[in-house]
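J.: heads up, no residue letters with this:
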């Protein structure tokens, strides 16, 4: 899925200094294939960029398939790409390493998804303890792409920026963004129609990457909070036991890219099923190998939610 990128940046290591410096030579758009160079921090941003840029740009994803994006550490070459690209797409407060690379090295245009999509304010789940809800994302939920309409809004911002950089193809970018919005509106309608009138509206997941599904009436209860590697407290687990029993929940969802052990242990204790939702923070290697993309994975998630919630 990812396209190879020919770079003109040269990375120079200075042994006379205690740090590492890089220098980039030549304009980033002066590639062998003559295409714009776009850097996306993680998968949903890459998907939108590829749909909108079409054949006019090479899109590089800093988070490789199968990698958990929260854990991303940038190589020297990746930092150089952030510095030199024609356009950088990222989400502030989601990946610390990318924020730092943009702040320290980026002078060209960028689109910060957190600035354009209208993130939702985080609301603590009932019964959560303070040490469990602490996280590095600030006070807003970063997982906006679970709402297809917000991803369409991000796509519109990308199209506008690409049109400014490359006015000769501005009409193409706008047309592609309109097509993307049409597809995402259809997906939004599928979610709304499928998840209306379910027997259950509470869904237990490993980490709280699905809060934006609340627009469809889905109430998310997470085991580990916003950070996928966080450990739940005894109070958290006791609260979940009660919720699962009272609401007749049939399934505990683990997810791609992180260990399912905690979700599986909780489900085993209560004698209910487990299944795997994909938060789409990064594309799994299995999804990439099978030709999956944002739309197909979101529809797979919808089918699993429909079954689990009795819709």
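T.: The structure has been received and is ready for your questions. Nothing here was measured: the structure is a model prediction, and the numbers come from that model. Numbers count the residues shown, from 1 in each chain.
J.: from here on, contacts and neighbour counts on C-alpha atoms
T.: Will do.
J.: isn't residue 232 up against residue 134?
T.: No: counting by CA atoms under 8 Å, residue 134 is not a contact partner of residue 232; they are 11.7 Å apart.
J.: this is the comparison structure:
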């Protein structure tokens, strides 16, 4: 698997969308402007809430741009606001502080993204030197939470989010359903692009600091090799460096990937020691000015282009 700060089990829980209402205790659109208040725990859930909710929702993200979602701690104000939510959509296990606050919120309409698709354990796929990733507090040990990086699984989550919005705001159910269908269609097209773009490559192996791409690798027949375990900023051991040097030579790997929300120090260290190039493979846990795109679809297409280049796509 591949998740940051996970204890074998966790991270799927990281895909999470939260809906909040400015009107305490309201179960239908209760904000002052008549919109359903929705709060996302982190970007992948924010994207779905905005795309599916459209003009009928007001979306807030608990994780500010540039903040590593796994490290999020809620302010007293954020915690209190959760109790006023209309809907909460989140990914259990990725952000323990969020999970706890949601359990105590008493909000009727909540949806856990991890419950909307099948979680898998990718912890054994990263090779020796990897303990696997699991977020603290995860109920499924060994479960990889990064489901949103697989367009097919993300589409399954989208359907669940759409149904939750329909239940919370039945007056606009038809619009939520229509928007959900559009999101699912777009994700289907993205899946087709990945399938075709990665069908014929010189190598199937890629190296990354953050082992977040287990679902993506499995979907498209690739092999992900993480550098130093659950923490993308951890220093790889000499043994792991030697192992990756051999692997890079054997599997014709020429690139080490790092991400936008963490230091590139580890990737550059390995690249220098092995004579490889570096590039960005974005786990899409947040959108910043450094992101190679303004939204989920754009960044995923940038990820596809980076993989095609690194893997020698034909």
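T.: Received it, and whenever you're ready, just let me know what you need. Here the structure is a predicted model, which means the values were calculated and not measured.
J.: one step back: when residue 232 and residue 134 of structure 1 are compared, which one has more neighbours?
T.: Neighbours of residue 232 of structure 1 and residue 134, each counted by other CA atoms under 10 Å, are more numerous for residue 232; the result is 19 against 14.
J.: what residue of structure 2 matches up with the more buried one?
T.: Under the alignment (TM-score structural alignment), residue 232 of structure 1 pairs with residue 236 of structure 2.
J.: so who does the closest residue to that match other than its chain neighbours touch?
T.: Nearest non-adjacent residue to residue 236 of structure 2, counting by CA to CA, 6 or more residues apart in numbering: residue 228, 4.7 Å away. Going by CA atoms under 8 Å, 6 or more residues apart in numbering, residue 228 of structure 2 touches 129-130, 209, 234-237, 240.
J.: among those, name the ones in helices.
T.: Among the contacts of residue 228 of structure 2, the ones falling in helices (DSSP state H) are residue 240.
J.: quick one: residue 76 of structure 2 and residue 254 of structure 2, what's the gap?
T.: Going from residue 76 of structure 2 to residue 254 of structure 2 by CA to CA, to the nearest Å gives 47 Å.
J.: in the longest helix along structure 2, what counts as buried?
T.: Counting residues, the longest helix in structure 2 under DSSP H turns out to be helix 173-197. Residues of helix 173-197 of structure 2 classed as buried by neighbour count (16 or more other CA atoms under 10 Å): 173, 175-177, 179-181, 183-184, 187-188, 190-191, 194, 197.
J.: again, but for stretch 65-83 of structure 2
T.: Quick answer for stretch 65-83 of structure 2 (16+ other CA under 10 Å): 65, 67, 69-70, 72, 79, 81-83.
J.: on that earlier part again, how far away is the match of residue 232 of structure 1 from residue 266 of structure 2?
T.: Residue 236 of structure 2 is 7 Å from residue 266 of structure 2, by CA to CA.
J.: tell me which stretches of the stretch 1-150 of structure 2 form helices.
T.: 43-53, 76-82, 96-105 (DSSP state H, counting those that start in this stretch).
J.: so residue 31 of structure 1 sits against residue 6, correct?
T.: Yes: contact criterion CA under 8 Å: residue 31 of structure 1 and residue 6 qualify, at 6.3 Å.
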